[in-house]
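Undergrad: Got a predicted model here, sequence first, then my questions.
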Amino acid sequence: MIVKFFETLSNNYLELLDDKEDFNITIKVGESPNTKTFQAHSAILRYRSSYFRNKLANISKDKNSIKTFDLKNISIQQFEIIIKYIYGGIVLLENHDASFIFELMFIACEFLFDELAKYLETHLIEMEAHWLRLYFTTIYQRSFQNNKLQELQKWCNDIVVKYPDKIFDSEEFFSTQENALISLISRDDLQMKEVKIWNRVIEWGIAQNPGLPSDPENWSSENLLAMKATLRNCLPHIRYFQMSNEDVIKNVQPYQQILEKNLWDDIIRKFILPSQQISTRPV
């Protein structure tokens, strides 16, 4: 039988934060005038976080055998939660709003605290869904900046497939991450006409190439190569064979040069001879 006394252990380690005798790390948090210096212990930081292990490996000791580094892109309040999590394995969120917790989740990701990031992600989805919906576009865009936030990405996509205008018609659409766009257009349950998906993907691709003429007839060979490279991971997810003949002629044909020749041949062949088998298939 194993008896676990984790609460006492946690409290003992938290007491180390107030120990002024044995620390060998100094961390300066925040930016002037809002800064605070924290004292810590290298052994705990190294074994609790690969982020701090790597960081400390590249810092030299001063004459007093102390290593010092700055963390400017984090608030004092955020780091107080992080350092208590490192030492005591505790997290107190009661007095913090959803915006604070959302930013803390990204800090946990940066510091490679996967367990903490996962907990905060779940907390936001289960307890702060109203706030997530209120700032949906921003939440959506940022969630896809970190591949660890799979549950939040799925939560967002489950909303977008039902209400695609939230992203596809938003002002921030052109700044959508490629992985976010692909995660949407690859969904079979996306409630959006395929021709509109095609048009928005094309517009997104043009937006990623500043200076590219909007009219494809004015594209140089370099323009074509750039556009083809930009959309190489998106185009395979378009369901060309679900479009009408009219949609293909009006919307796809002007950009046929960015498609693989065998795909374009199959598209034309399918509309001329609908019963004939095609060689290319969407992903």
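TA: Right, received. Where do you want to start?

Undergrad: Could you use CA atoms for every contact and neighbour count after this?
TA: Noted.

Undergrad: who touches the nearest residue to residue 234 once chain neighbours are set aside in this structure?
TA: Nearest residue to residue 234, sequence neighbours excluded (Cα to Cα, 6 or more residues apart in numbering): residue 182, at 6.0 Å. Neighbour list for residue 182: 233-234, 237 [criterion: Cα atoms under 8 Å, 6 or more residues apart in numbering].

Undergrad: do residue 189 as well
TA: Counted by Cα under 8 Å, 6+ apart, residue 189 has contacts 161-162.

Undergrad: ok, now how distant is it from residue 271?
TA: Distance of residue 189 to residue 271, given as Cα to Cα, to the nearest Å: 24 Å.

Undergrad: next one: residue 261
TA: Distance of residue 261 to residue 271, given as Cα to Cα: 16 Å.

Undergrad: Name the residue in these two with the higher neighbour count.
TA: The residue with more neighbours, out of residue 261 and residue 271, is residue 271; 15 against 11, by other Cα atoms under 10 Å.

Undergrad: Show residues contacting stretch 62-78.
TA: With Cα under 8 Å, 6+ apart as the test, stretch 62-78 has contacts from 24-31, 34-36, 56, 59-61, 104, 107.

Undergrad: ok, structure two:
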Amino acid sequence: MGEKFFKKLSNNYLELLDDKEDFNVTIKIGESSNATKTCKDNRNMKTINLKHTSTEQFDIIIKYIYGGVISLENQDASFIFDLLIMANEFLLEELTTFLEKHLIEEKSHWLRLHFTQIYQKSFQNNQFQNLQKWCNDFLVKYPTKIFEIFDSEYFTSLQENALLSLIKRDDLQMEEIKVWNYVIKWGVAQNPDLPSSGPENWTSENFLALKIKLQNCLPHIRYFQIPIDDIVDNIEPYQTILERNLWKDIMKRITNPNREISSIILPPRMEPFSA
């Protein structure tokens, strides 16, 4: 059964789509197209080249544009996911949201099987808010998946918004010092010019570069939930990237846990997952 959309499409133009006589646009689909941009020829005809689009996908998109109708019957999840990417490229917001929800509600098993790919793609574009939320909810529910991603080669190429959306969560089941270590690992990878010998050999410029790269991540670390030994071993070597007042407050709490401080104390996360 097909879905109909008319909220943002005022008229049904399917009859015009079937008219093979009167047209002023030629669309080339697939790898055989040589051109890579839109151009007009001498007869005021417009040619659009969609090199990475299949004929079947485009047929669904064009019928949606002309008639507000879409049918996903007998289409597998991989095809629908590619269609989602294409709909977003065409700036079809309503269709994009529909396809996201369809994948989540009807194809969740496929999403789980291809989680790393879905996670990466969904955070490459902030339009996929529903998929982003589904991914983070999945990671919180199955925290072992977090380590599969964070310990993989893919982690250092993770989009900042993906990392941020996860470390902001109060229900992230991960020890806070591990959150810190992963954030540092990610930040260092974004600055390939940093000396690989470690922070003990860094200059003030090196620390500043890391601080700038991590400026959005650092406020979401629960510093006051980290054991003293971990602070000394893992955070103190990088204290330069923290605000001076924050580091002073961390030291105050180490010497006297009841001492008043001015820094914001974020609540502890849920108990870490134990395998």
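TA: All right, it came through fine. Remember, it's a predicted structure, so these values are computed and weren't measured experimentally.

Undergrad: re earlier: looking at the contacts of residue 182 of the first structure, which has the most residues close by?
TA: For the contacts of residue 182 of the first structure, the largest neighbour count, defined by other Cα under 10 Å, is 22 neighbours, found at residue 234.

Undergrad: residues contacting the counterpart of that residue in the second structure?
TA: Counting by TM-score structural alignment, residue 234 of the first structure corresponds to residue 217 in the second structure. By Cα under 8 Å, 6+ apart, the contact list for residue 217 of the second structure reads 164, 167, 183.

Undergrad: TSV for the residues you listed, including secondary structure and distance to residue 56 of the second structure?
TA: Listed next are these as TSV, based on DSSP: H, G, I helix; E, B strand; the rest coil; distance: Cα to Cα, whole Å:
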residue	secondary structure	distance to residue 56 of the second structure
164	helix	37
167	helix	40
183	helix	42
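
Undergrad: Let me know the closest of those to residue 19 of the second structure.
TA: Checking these against residue 19 of the second structure by Cα to Cα gives residue 164 as the nearest, at 49.6 Å.

Undergrad: which residue in the first structure lines up with that closest one?
TA: Residue 164 of the second structure maps onto residue 182 in the first structure, by TM-score structural alignment.

Undergrad: so where do the strands sit in the stretch 1-150 of the second structure?
TA: 3-4, 25-29, 39-40, 46-50, 69-70 (DSSP state E, counting those that start in this stretch).

Undergrad: Ok, the stretch 151-275 of the second structure next?
TA: Read by DSSP E, counting those that start in this stretch, the stretch 151-275 of the second structure holds no strands at all.

Undergrad: At which residues are the helices of it located?
TA: Using DSSP state H, counting those that start in this stretch, the helices of the stretch 151-275 of the second structure run over 160-167, 176-189, 204-213, 228-230, 244-255.

Undergrad: what's the closest of those helices to residue 148 of the second structure?
TA: helix 176-189 (12.5 Å).

Undergrad: For the closest one, which helices and strands make contact with it?
TA: Judged by 3 or more Cα pairs under 8 Å, 6 or more residues apart in numbering; DSSP states H and E, the packing partners of helix 176-189 of the second structure are helix 204-213.

Undergrad: Go ahead and measure how far the helix it packs on is from the middle of the chain.
TA: Distance, stretch centre to chain centre, for helix 204-213 of the second structure: 24 Å (Cα atoms, centre = their mean, to the nearest Å).

Undergrad: contact partners of it?
TA: With Cα under 8 Å, 6+ apart as the test, helix 204-213 of the second structure has contacts from 187-188, 190-191, 194, 199, 238, 240-242.

Undergrad: same deal with stretch 179-196 of the second structure?
TA: For stretch 179-196 of the second structure, contacts defined as Cα under 8 Å, 6+ apart pick out 150, 155-157, 167, 201-202, 206, 209-210, 213-214, 217, 221, 234-235.

Undergrad: Buried residues, it. List them.
TA: Using 16 or more other Cα atoms under 10 Å as the burial criterion, the residues of stretch 179-196 of the second structure that qualify are 179-180, 182-184, 186-188, 190, 194.

Undergrad: a markdown table please, covering those residues and showing distance to residue 71 of the second structure.
TA: Conversion of these to a markdown table gives the following (distance: Cα to Cα, whole Å):
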| residue | distance to residue 71 of the second structure |
| --- | --- |
| 179 | 43 |
| 180 | 46 |
| 182 | 43 |
| 183 | 43 |
| 184 | 46 |
| 186 | 41 |
| 187 | 44 |
| 188 | 46 |
| 190 | 42 |
| 194 | 52 |
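
Undergrad: quick check, nearest of these to residue 261 of the second structure?
TA: residue 180 (21.2 Å).

Undergrad: just checking, what residue in the first structure corresponds to the closest one?
TA: Residue 180 of the second structure maps onto residue 198 of the first structure when the alignment is built from TM-score structural alignment.

Undergrad: circling back: ChimeraX command to pick out the buried ones of the contacts of stretch 62-78 of the first structure?
TA: The ChimeraX selection below is limited to those of those classed as buried (16+ other Cα under 10 Å):
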select :24,25,26,28,29,30,35,56,104,107
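
Undergrad: Tell me how many other residues crowd the corresponding residue of the second structure for residue 169 of the first structure.
TA: Alignment note (TM-score structural alignment): residue 169 of the first structure maps to residue 151 of the second structure. The tally of other residues near residue 151 of the second structure (other Cα under 10 Å) stands at 12.

Undergrad: what about the equivalent of residue 236 of the second structure over in the first structure, distance to residue 267 of the first structure?
TA: Residue 236 of the second structure maps onto residue 253 of the first structure when the alignment is built from TM-score structural alignment. Counting by Cα to Cα, the separation of residue 253 of the first structure from residue 267 of the first structure is 10 Å.

Undergrad: Compare these two and say which one has the larger neighbour count.
TA: In this view residue 253 of the first structure and residue 267 are compared by other Cα under 10 Å, and residue 267 has more residues nearby, 21 against 15.

Undergrad: tell me the contacts of the more buried one?
TA: Counting by Cα under 8 Å, 6+ apart, residue 267 of the first structure touches 240-241.

Undergrad: how long is stretch 101-112 of the second structure from one end to the other?
TA: The first and last residues of stretch 101-112 of the second structure sit 15 Å apart, counting by Cα to Cα.

Undergrad: That one aligns to what range in the first structure?
TA: With TM-score structural alignment as the criterion, stretch 101-112 of the second structure aligns to 122-133.

Undergrad: Show me what that stretch is in contact with.
TA: 98, 101-102, 139, 151-152, 155.

Undergrad: same thing but 10 Å
TA: With contact meaning Cα atoms under 10 Å, 6 or more residues apart in numbering, stretch 122-133 of the first structure is reached by 93, 97-99, 101-102, 105, 116-118, 120-121, 136, 138-140, 149, 151-152, 155-156, 159.
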